[in-house]
Every structure is written in structure tokens, then in C-alpha cells.
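Enquirer: The following block contains a protein sequence and its predicted model.
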Amino acid sequence: MGPFGKAARAALMLAPLVAPLTALAQPAAAPQPGQWHPSRYGAGDQIGAMNLLNPQKVLEAARLVQRGQVYRLGVPVGRETPAFPPRSAAVTVMMPDQFEGATVPSENRMSYADDMFTGWLGVGSQIDSFAHLGIDNVFYNGNHARDFMRTTGVTRLGIEGIPPMVTRGVLVDMTRARNKPMLEEGEIITADDLRAAMRDQGVEVRQGDVVLIHTGWVELLERDPARFGKGEPGIDNGAAEFLAGLGIVAVGADTWGVEAVPFQNPNRIWEGHQTLLAKNGVHILEVMDTRALARDGAREFLFVLGQPLLRGAVQAIINPIAIR
């Protein structure tokens, strides 16, 4: 894990039905201002904006594939990957009962290796479930931590309940918008910034889309991982509200937290996560490697994600794919 500044660490530590959908969801009326549950998709809903995905949306996205060009959006994860403290991840490889060159008893002298993962699921490229972050111990759709949060795994809102995410993806290139190769730590992206970048780059966001924001920050993973983990450019809460209002199913960025860190107001932390996850049921995708998409000037693409079905998990390491 890369080092974090003491001030940043102190601030950060404060945070903390897989089935095809056959018809376009018709959400109920939105809650009254200031009231964010029950969800517009129903009091028992667990999948939030993913209700907006349907076969027609998949077919629309599939028609974007014209070149057969595939982009890996995940990054390799290992022992040195910087992560939100105190997270870390490690793979340990073993050859059980095969000491000093021994093989498994057999005429064909079979050898094999196994591996063990030890770590947190919120390292590297990841998806946040609605059980990851809430408001005063209340999570998406009014689910209180005392009712579903268990050390053995959540009983609602877990990673295994997220439907496959096959939809149209769009890229908003903020490096192009600001005419520089990389935004700086703490640099804020507002709703107006997103609107202007989308307009200038010809990016149209539609209901059910996944929006990825390119800031250039992911480049630091390889050349300066310590700096990568100390802060990041990103959206503010107003931008989170704007994106949720567009009817998207997920928002991601090439940063580890999507929001700008250090926080503009140190007394209001991860407010964008609260707006997206808890209030609107919009998933968050972190550490997306958007470099190749930005380099190729991609504006829209087929986005595909089938996350690990880890029962009761609140996050998962992922490797989404973009196809053009």
C-alpha cells in the first residue's frame, strides 16, 4: 500500500437478482425534497438505477460496436497497490504437499499450484454496492445498518445482487476540457464543468448509461503511487446530483474515490458517495483505466461488467470492458 499523508489519512478514515430485465422500469414519483427513501423504485427495491436497464438498452449499446476494439478498464492489483487506508491486498501462491520438488503421487507426476487472496475488496479497480456508504447508519432505500450489516456479510444490498451491467458507456475527458494532461489533487469538477465538457466534446448522456470521467490521475499509479493515494481530482456533490439526475446507472473515474480530495469542506466528507449510492441508487466505479479511451477520442462504447458474485460483500475488485 502506498503511503498517505497524515492529514489525508485522518480525514479519509472518517468515511467509510441477477436476472434480465424485460421492460423499461417506470419509477414511482421521486421522494419529496429532503426525503430520500423509500426509493422511487419501490420500498423493497435493492438494485436502484439498475432498474433502468432492459434488453432494448443492451441492443442500443451493442450497435456501438463497429471496430471490434476492446479496452480493459481494470488495473492490476497487488501488494503495492495504493488504497484507501487501512486497505491492502495480497496474493500468496502455494504448491500444497509438494515440498522440495515433490509431485502429487501419480504415474504422470502431476504438479499444481493454488493461490490464496488475503485483503480487502476495495483495492484497485472496484465497484461500490449500496451497502458501502450511507447517511447516519441508513443506507439505500432506508435500510438501517442494524438490520442487515453483519460481519459475516450483509444480508441486503450485497454485491451478488447487482445485475449484469451491459449498457452504453460514455467518456467525459476533463483533461481535454482543461487543456492539460492531468488534473491536480483537490481539483474540483462541478456540474457546470461536466455540462460544458459534454457539450464541447459532443457527449450525450442517456438514461441507463454509465458515465466515466477521465482526469489523467491513473497515470500516477505507475510512476508515483504515493502521490496517487494522497489525494485526487474529482466531482463535488453538485456534480453527483447532476449525474444522478441524468438517470445513469453508474459513474466512474480514473481516481480511487471519484470525489475531489482533499475535501473542499473538511467537515463534509464523501457527500457525493451519499448522493449517488444512498439517495439515488447509482453505483460508483473507482480506479477505471480510461487512458486508452481518452487517447483514442472515444465518446461512447459498449460497457460490460459482470462483477464477482461474492455473497454479502459491499465492494468487489472488477475489470470492466469497453468495446467499440
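Expert: Arrived safely, thanks for sending.
Enquirer: CA atoms for contacts and neighbours, from now on please.
Expert: Noted.
Enquirer: For this structure, which segments are assigned as helices?
Expert: Assigned by DSSP state H, the chain shows helices spanning 6-12, 55-62, 145-148, 174-177, 191-201, 220-223, 225-230, 237-245, 271-273, 291-295.
Enquirer: what helices or strands is the first one leaning on?
Expert: To tie it back to what came earlier, the one meant is helix 6-12. Packing partners of helix 6-12 (3 or more C-alpha pairs under 8 Å, 6 or more residues apart in numbering; DSSP states H and E): none among the helices and strands.
Enquirer: Just give me how far that helix sits from the chain centre.
Expert: 22 Å (C-alpha atoms, centre = their mean, to the nearest Å).
Enquirer: that older thread, out of the helices of the chain, which gets nearest to residue 24?
Expert: With C-alpha to C-alpha as the criterion, residue 24 lies closest to helix 55-62 of the helices of the chain, at 8.3 Å.
Enquirer: And the closest one, how far out from the chain middle?
Expert: Counting by C-alpha atoms, centre = their mean, helix 55-62 comes out at 21 Å from the chain centroid.
Enquirer: what do you get for stretch 39-52?
Expert: Centre to centre, stretch against its chain (C-alpha atoms, centre = their mean), the figure for stretch 39-52 is 18 Å.
Enquirer: gap between residue 76 and residue 280?
Expert: Distance, residue 76 to residue 280, by C-alpha to C-alpha, to the nearest Å: 30 Å.
Enquirer: Oh, that last question was meant for residue 41, not what I typed.
Expert: As defined by C-alpha to C-alpha, residue 41 lies at a distance of 10 Å from residue 280.
Enquirer: which neighbours do the two share?
Expert: Residues touching both residue 41 and residue 280 by C-alpha atoms under 8 Å, 6 or more residues apart in numbering: residue 48.
Enquirer: So these two - more neighbours on which side?
Expert: Set side by side, residue 41 and residue 280 show more neighbours around residue 280, with 28 against 24, by other C-alpha atoms under 10 Å.
Enquirer: Can you show me the strands along the stretch 201-324 of the chain?
Expert: Read by DSSP state E, counting those that start in this stretch, the stretch 201-324 of the chain holds these strands, from start to end of the chain: 210-214, 234-235, 250-253, 283-286, 300-305, 315-317, 321-323.
Enquirer: got the contact list for residue 182?
Expert: Taking C-alpha under 8 Å, 6+ apart as the criterion, residue 182 is in contact with 175, 215, 216, 217.
Enquirer: Take this one as well and set it beside the first:
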Amino acid sequence: MTRLLIAAAGAALCLAALPPAAQEEGSGPLGLPNKAGASVLMTELNAIEAANIIRRGRVIPLGREYRPEMPLGPGQDYALSRTTSRGDTSTRVETTLSAPLTAGTYLEGLGHTGTGGEDPRFFNGFTPDEVAPEDGPGAAGVEHLKPIFTRGILIDMVTVNGGPMDAGQEITVADIEKALDWFGVNEPGNGDAVVFHTGWGRHWIADNDTYLSGAPGIGLEVAEWLIEREVALVATDAWTVGVQPVKEGPERDFPVSLALTQKHGILLHDNVESERLIDAEISEFAYIFAPVPIRGATGSPGAPLAVY
């Protein structure tokens, strides 16, 4: 069995060296008539590599608890209602949740952020009408995404920074390289998931106005670095992966999301409770998440898992 796993890992490295188009047939930014984005980079061999990281069998949920007090954007509401049905032999309670899919810990789908202007476009050139048609499921719904089971690595910016980061503070490539060297972790590669811990989660519920006012995060320098390494997913403990406010352009523009997702199909996971990785003192793990296959949805709620 050990020989098989070693051989498989070697094959994974060979496969990762190929361009994505060589791994999947077809046409499109990632070698497909692509509705699945960078989730196609997570192959069976990525799953084997991730499984080989698991040594202690410990599972850490990284999703924040959904509750009325959590930060919500302008115009967003959260409501959980209950209906009780009583019979002669049993009682059933049904719950109905009314909340945006971008509340709590959520995965940004390929139809969430696109370019502006007179001819707005989303990943793979999809138009807003194709992403969210009035009479159909849409071309970039999360139901097209592949399940996530891949190597995850933590970039602990609190340690590198000497304390929690502030809104508008940008993570650099030098910061990432310092964190990787500090914790002895290899840099991310084809199909990996990268989780940034900035300490911004300290404001979650404790100070929602501050939490939503801005965020530390990456800029275009790191975005290009991640694109070159063909990662599949980027996660953060803030409400956005990209630093806010941005240093150039409109205050709440999203150049990092456009670079990662709109151009390259890289998935983004926001509001992740990365503090639990710090508490567990781990920097490398299997990152697992199955998007809820809501047909036509541009995002997915749910709790990613870190297993080590």
C-alpha cells in the first residue's frame, strides 16, 4: 500500500507539471467548455496527496455559526422560522432559513463577481443574462463545481505580522514566503487550497461595523503569484480575500476577485474560522468542502473541513 501511495504521489507531481488544458480536454480558460472553474484542477491524485497528509484523524470545522447577530451587508436579512406539526405518534419541526448565500462562511461561485461597464462579463465570458437568466438555472451555478478534497496550507499572517492585521493592510509575496519558511511548509501548487489567517475574525459579531468597514487581504501581486501556481481555492478569515479598501480605483471595487475568479476561475472561501487552525497548531491539512448543489446559485453556504 505504501508503494502505491508513493507512486500515486509521484504521478500527481507529473500531472501537476502539465498545463491544465493537458489534463482536461475541451476549450476554455482551463481546458473545458468550463462551468466548473479551477475546481477541475483538483483531481483524484490531489485527493490522494491530501489523504496522505492525514496522520492523526482529527477533523476541524472551519465554518462560522449562522446566527442573527452575524455581520450582514446592506440590505441583507437573516431569519429562521419554525413550523411544528403534531400527530398521534410523532411531532415534527420544520425550519426555514431566509438569508443571502453570501452570509456566514460561504464559497463564492463563478457567477458572483464580474466586470463592470457597458459589457459586463463573468468567468469564461458569461454575460449577466447567462449567469442569472429570468427563466433558467444560469451558466455558472455552483452545481457545476467539483467537490473539494485537496491539500490545504495555512498562511499565518498574525505570526508574520507580529499581531492581527488592520483593514487596508496588504499581504505581500514576501510575507507568504516568510510564513512558509517559518512553518516549514512547501509553497502551494496545482489544485491546492490556500487559507489566509489575518486575525480579522476577531471582529466577527464582537464589532460588526468594524468587520464590514474594510479588511486586510491580498493585492494583485499575490493574486498573480497564486495564479502562476495554479491553486484551485483561496480562503480567508475576512469577508473578502482581496484587501479593502483597495489602494487604487473605487473604494469597494474588487480587482483581486476579478483577477482570481473572473479571469481564472479560482474559487474563493470567505469568513472562514481560521482561528481553529491556529489553536490546533497545524499548517498543512486536507481541505474538504462539498458545495451545496443549488441549481443556478452563485455561491454556497456550508462549513469547510480541515483534516490532519
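Expert: Thanks, I have it. Keep in mind it's a predicted model, so treat the numbers as computed, not measured.
Enquirer: ok so, going back, quick one: which of the contacts of residue 182 of the first structure is most hemmed in?
Expert: residue 215 (31 neighbours).
Enquirer: Which position in the second structure pairs with that residue?
Expert: Using TM-score structural alignment as the criterion, residue 215 of the first structure maps onto residue 198 of the second structure.
Enquirer: who touches its match in this structure?
Expert: Residue 198 of the second structure sits in contact with 156, 157, 158, 164, 165, 216, 217, 236, 237, 238, where contact means C-alpha under 8 Å, 6+ apart.
Enquirer: separation between it and residue 233 of the second structure?
Expert: Look at residue 198 of the second structure and residue 233 of the second structure: by C-alpha to C-alpha, they are 17 Å apart.
Enquirer: I'd like the strands of the stretch 201-324 of the first structure as a markdown table, with mean neighbour count and distance to residue 95 of the first structure appended.
Expert: Below are the strands of the stretch 201-324 of the first structure laid out as a markdown table (neighbours: other C-alpha atoms under 10 Å; distance: least, C-alpha to C-alpha, whole Å):
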| stretch | mean neighbour count | distance to residue 95 of the first structure |
| --- | --- | --- |
| strand 210-214 | 26 | 40 |
| strand 234-235 | 28 | 43 |
| strand 250-253 | 26 | 38 |
| strand 283-286 | 26 | 33 |
| strand 300-305 | 23 | 32 |
| strand 315-317 | 24 | 25 |
| strand 321-323 | 21 | 32 |
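Enquirer: okay if I get the ones you listed as TSV plus distance to residue 27 of the first structure?
Expert: Below are these laid out as TSV (distance: least, C-alpha to C-alpha, whole Å):
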stretch	distance to residue 27 of the first structure
strand 210-214	19
strand 234-235	26
strand 250-253	17
strand 283-286	17
strand 300-305	23
strand 315-317	26
strand 321-323	28
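Enquirer: Quick one: closest of those strands to residue 70 of the first structure.
Expert: Residue 70 of the first structure lies closest to strand 321-323 among the strands of the stretch 201-324 of the first structure, at 4.6 Å (C-alpha to C-alpha).
Enquirer: Identify the residue spatially nearest to residue 271 of the first structure, adjacent ones excluded.
Expert: Among residues not flanking residue 271 of the first structure along the chain, residue 237 sits closest, at 5.9 Å (C-alpha to C-alpha, 6 or more residues apart in numbering).
Enquirer: What's the one you found aligned with over in the second structure?
Expert: Using TM-score structural alignment, residue 237 of the first structure pairs with residue 220 in the second structure.
Enquirer: was I right about its match contacting residue 254?
Expert: No. Between residue 220 of the second structure and residue 254 no contact is recorded; they are 10.3 Å apart, counting by C-alpha atoms under 8 Å.
Enquirer: can you tell me which residue in the second structure aligns to residue 258 of the first structure?
Expert: Residue 258 of the first structure maps onto residue 241 in the second structure, by TM-score structural alignment.
Enquirer: distance of that match from residue 31 of the second structure?
Expert: Separation of residue 241 of the second structure from residue 31 of the second structure (C-alpha to C-alpha): 25 Å.
Enquirer: Now tabulate the contacts of residue 198 of the second structure in JSON lines and tack on distance to residue 78 of the second structure.
Expert: Below are the contacts of residue 198 of the second structure laid out as JSON lines (distance: C-alpha to C-alpha, whole Å):
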{"residue": "156", "distance to residue 78 of the second structure": "31"}
{"residue": "157", "distance to residue 78 of the second structure": "31"}
{"residue": "158", "distance to residue 78 of the second structure": "31"}
{"residue": "164", "distance to residue 78 of the second structure": "29"}
{"residue": "165", "distance to residue 78 of the second structure": "28"}
{"residue": "216", "distance to residue 78 of the second structure": "26"}
{"residue": "217", "distance to residue 78 of the second structure": "26"}
{"residue": "236", "distance to residue 78 of the second structure": "22"}
{"residue": "237", "distance to residue 78 of the second structure": "20"}
{"residue": "238", "distance to residue 78 of the second structure": "19"}
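Enquirer: Residue 251 of the first structure versus the spatially most central residue of the first structure, what's the distance?
Expert: Centroid-nearest residue in the first structure: residue 285, 1.2 Å away (criterion: C-alpha atoms, centre = their mean). Going from residue 285 of the first structure to residue 251 of the first structure by C-alpha to C-alpha gives 6 Å.
Enquirer: next one: residue 244 of the first structure
Expert: Applying C-alpha to C-alpha to residue 244 of the first structure and residue 251 of the first structure gives a distance of 9 Å.
Enquirer: for stretch 214-229 of the first structure, how far is the first residue from the last?
Expert: With C-alpha to C-alpha applied, stretch 214-229 of the first structure spans 17 Å between its terminal residues.
Enquirer: try stretch 70-82 of the first structure
Expert: Using C-alpha to C-alpha, the two ends of stretch 70-82 of the first structure sit 26 Å apart.
Enquirer: Would you mind giving the contacts of residue 182 of the first structure as JSON lines with distance to residue 9 of the first structure added?
Expert: Formatted as JSON lines, the contacts of residue 182 of the first structure follow (distance: C-alpha to C-alpha, whole Å):
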{"residue": "175", "distance to residue 9 of the first structure": "27"}
{"residue": "215", "distance to residue 9 of the first structure": "22"}
{"residue": "216", "distance to residue 9 of the first structure": "23"}
{"residue": "217", "distance to residue 9 of the first structure": "19"}
